[in-house]
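Asks: this one's structure only:
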């Protein structure tokens, strides 16, 4: 990895698409709102999803882009990943690349996860049980395990000046302030005019009309209250207390 690379990390359904779009605008948007990059700029690319070489038939999301094409991109490359730290390239630590980690209330993440692609056959209750299971069978693994591993990695292995932590709820509450903080971390100057364009480009309404739209649902804060039973809420609170004990 290069010193100019940017790695956006998160557990699934915690704001990856939103974060990636904000970073992409900061890096590639001009003052008038034009995106200058020639590659895909509508949705994040997870390098581990790409074929090593271009395939004959285009992917519905990534077109003909391959892993080698992605690595050959010019300028600041933006990686997105749900992978736990132990699966990330060692060069993340040894290079000067910047790491951004966005977190979200696990209750809202659980609801968003359950509704991704429509509720499963066993409904919300079944999805909740899988989410809270210490051996969570979801492809993304356990929220709690991911959280603890990321916290330890960022605290012990990644220099503080290389990492930036964001909260989904803070971005919802005051997006412009959070974008300003992020721009400062990435050493990017943002004018008032460009900031206005970024805010327009990264609204949920705007993102819904892109290739990444299918990854977005509501982006609400506190929707879990419409889904959790009292028992489920108590069990989640207990899981947070026990399994995230000692976390900040």
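Replies: Everything's here; your move. What you see is a predicted model, and the numbers here were worked out from it, not measured in a lab.
Asks: CA only for contacts and neighbour counts going forward, please
Replies: Fine.
Asks: now the helices for the protein?
Replies: All helices of the chain, identified by DSSP state H, fall at 16-28, 67-71, 91-94, 106-115, 123-132, 143-156, 168-173, 175-185, 192-201, 204-208, 230-243.
Asks: Figure out how far stretch 235-248 is from the centre of its chain.
Replies: Averaging C-alpha positions (Cα atoms, centre = their mean, to the nearest Å) puts stretch 235-248 22 Å from its chain's average.
Asks: Mind listing what's buried along it?
Replies: Within stretch 235-248, the residues scored as buried using 16 or more other Cα atoms under 10 Å are 236, 239, 240.
Asks: now the helices of the chain as CSV including distance to residue 47?
Replies: Below are the helices of the chain laid out as CSV (distance: least, Cα to Cα, whole Å):
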stretch, distance to residue 47
helix 16-28, 14
helix 67-71, 6
helix 91-94, 14
helix 106-115, 21
helix 123-132, 25
helix 143-156, 19
helix 168-173, 23
helix 175-185, 23
helix 192-201, 24
helix 204-208, 21
helix 230-243, 30
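Asks: Structure two is appended below for comparative analysis:
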């Protein structure tokens, strides 16, 4: 049976109640049957354009810090965050449907955009850790629309309304957006030892507090001495959008033949949506947000 089709920067098909990019559908099917999670695995999961690149750099640096390794010698200077924490469906299983991942030393770090219901059963049932990062729907839409319309070489002024309608209808990559977010939110409430739910806005407002939460969650907490020595703030500064943009690897490199590293960085600010959305758009998306988050305890 042919799957329903749509487009949002990429051609998509509706599979397991979410809009999967056609280019990764076979990879998704392969990883669901092949991937075996380890209890020590750590997953970064989110919707596209909600801070993936930024958070990967933060998590990788947090986990790989040590007393004799100065932050200035970070692998981030040589590799994109997407190479250091690779996507299961976009990078790993797209290249090889049965990759040998057993030789990766623990903790293995992976990322995915898959909704919770579509994760491999071993991920759900093992003791692995999931860090879910989300962003307010307004900024998420603006960031995704600007990114994907540029990818399609569309005029941003003529593409906005079409992209907005699709986003509101749930027809965006890995969407519906609200189903994706609420799915992980509920899991974080039911199993807080397994799923840590983070908001982009909280990371921007108090990065030190949130980074320490992450450290505790992945059982790699900051010592009092590290805090006094400014290690937490050092990681935040190193992994800021401004700092990442200036790294040579992110100016010229590619983490994949189809993606320039520089394409993953825009402004990285909270509230930029006010410069793009009309009052009727805000009203429409607010109503949808209220309907989907009602009774969940989740708000932005």
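Replies: Nice, thanks for sending it over. Treat the numbers as computed from the prediction; the structure is a model and nothing was measured.
Asks: TM between them?
Replies: The pair, once superposed, lands on a TM-score of 0.83 when counted by TM-score structural alignment, normalised by the length of the first structure; 233 aligned residues with a Cα RMSD of 2.5 Å.
Asks: hmm, back to that, ok, of the buried residues of stretch 235-248 of the first structure, which one's closest to residue 131 of the first structure?
Replies: Closest to residue 131 of the first structure out of those is residue 236 (9.7 Å), distances taken as Cα to Cα.
Asks: circling back to that earlier point, just put the buried residues of stretch 235-248 of the first structure in CSV and tack on distance to residue 106 of the first structure.
Replies: Below are these laid out as CSV (distance: Cα to Cα, whole Å):
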residue, distance to residue 106 of the first structure
236, 8
239, 10
240, 8
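Asks: List just the nearest of the residues you listed to residue 33 of the first structure.
Replies: Looking across those and measuring by Cα to Cα, the closest to residue 33 of the first structure is residue 240, at 41.1 Å.
Asks: what's the nearest residue to that closest one if we skip its chain neighbours?
Replies: Nearest non-adjacent residue to residue 240 of the first structure, counting by Cα to Cα, 6 or more residues apart in numbering: residue 144, 7.8 Å away.
Asks: what's the nearest residue to the aligned residue in the second structure for residue 171 of the first structure if we skip its chain neighbours?
Replies: Mapped onto the second structure by TM-score structural alignment, residue 171 of the first structure lines up with residue 203. Nearest residue to residue 203 of the second structure in three dimensions, chain neighbours excluded: residue 210, at 5.9 Å (Cα to Cα, 6+ apart).
Asks: What about the one you found, how many residues nearby?
Replies: When neighbours are defined as other Cα atoms under 10 Å, residue 210 of the second structure has 17 of them.
Asks: now swap in residue 194 of the first structure and tell me
Replies: Residues contacting residue 194 of the first structure under the criterion other Cα under 10 Å number 19.
Asks: thinking it is in contact with residue 35, fair?
Replies: No. The pair residue 194 of the first structure and residue 35 does not pass the contact test of Cα atoms under 8 Å, sitting 11.3 Å apart.
Asks: list the residues that contact both of the two?
Replies: Common neighbours of residue 194 of the first structure and residue 35 (criterion: Cα atoms under 8 Å, 6 or more residues apart in numbering): residue 29.
Asks: Return the closest of the buried residues of stretch 235-248 of the first structure with respect to residue 82 of the first structure.
Replies: Residue 82 of the first structure lies nearest to residue 240 out of these, by Cα to Cα, at 20.2 Å.
Asks: Residue 198 of the second structure versus the counterpart of that closest one in the second structure, what's the distance?
Replies: Taking TM-score structural alignment for the superposition, residue 240 of the first structure sits opposite residue 289 in the second structure. According to Cα to Cα, to the nearest Å, residue 289 of the second structure and residue 198 of the second structure sit 18 Å apart.
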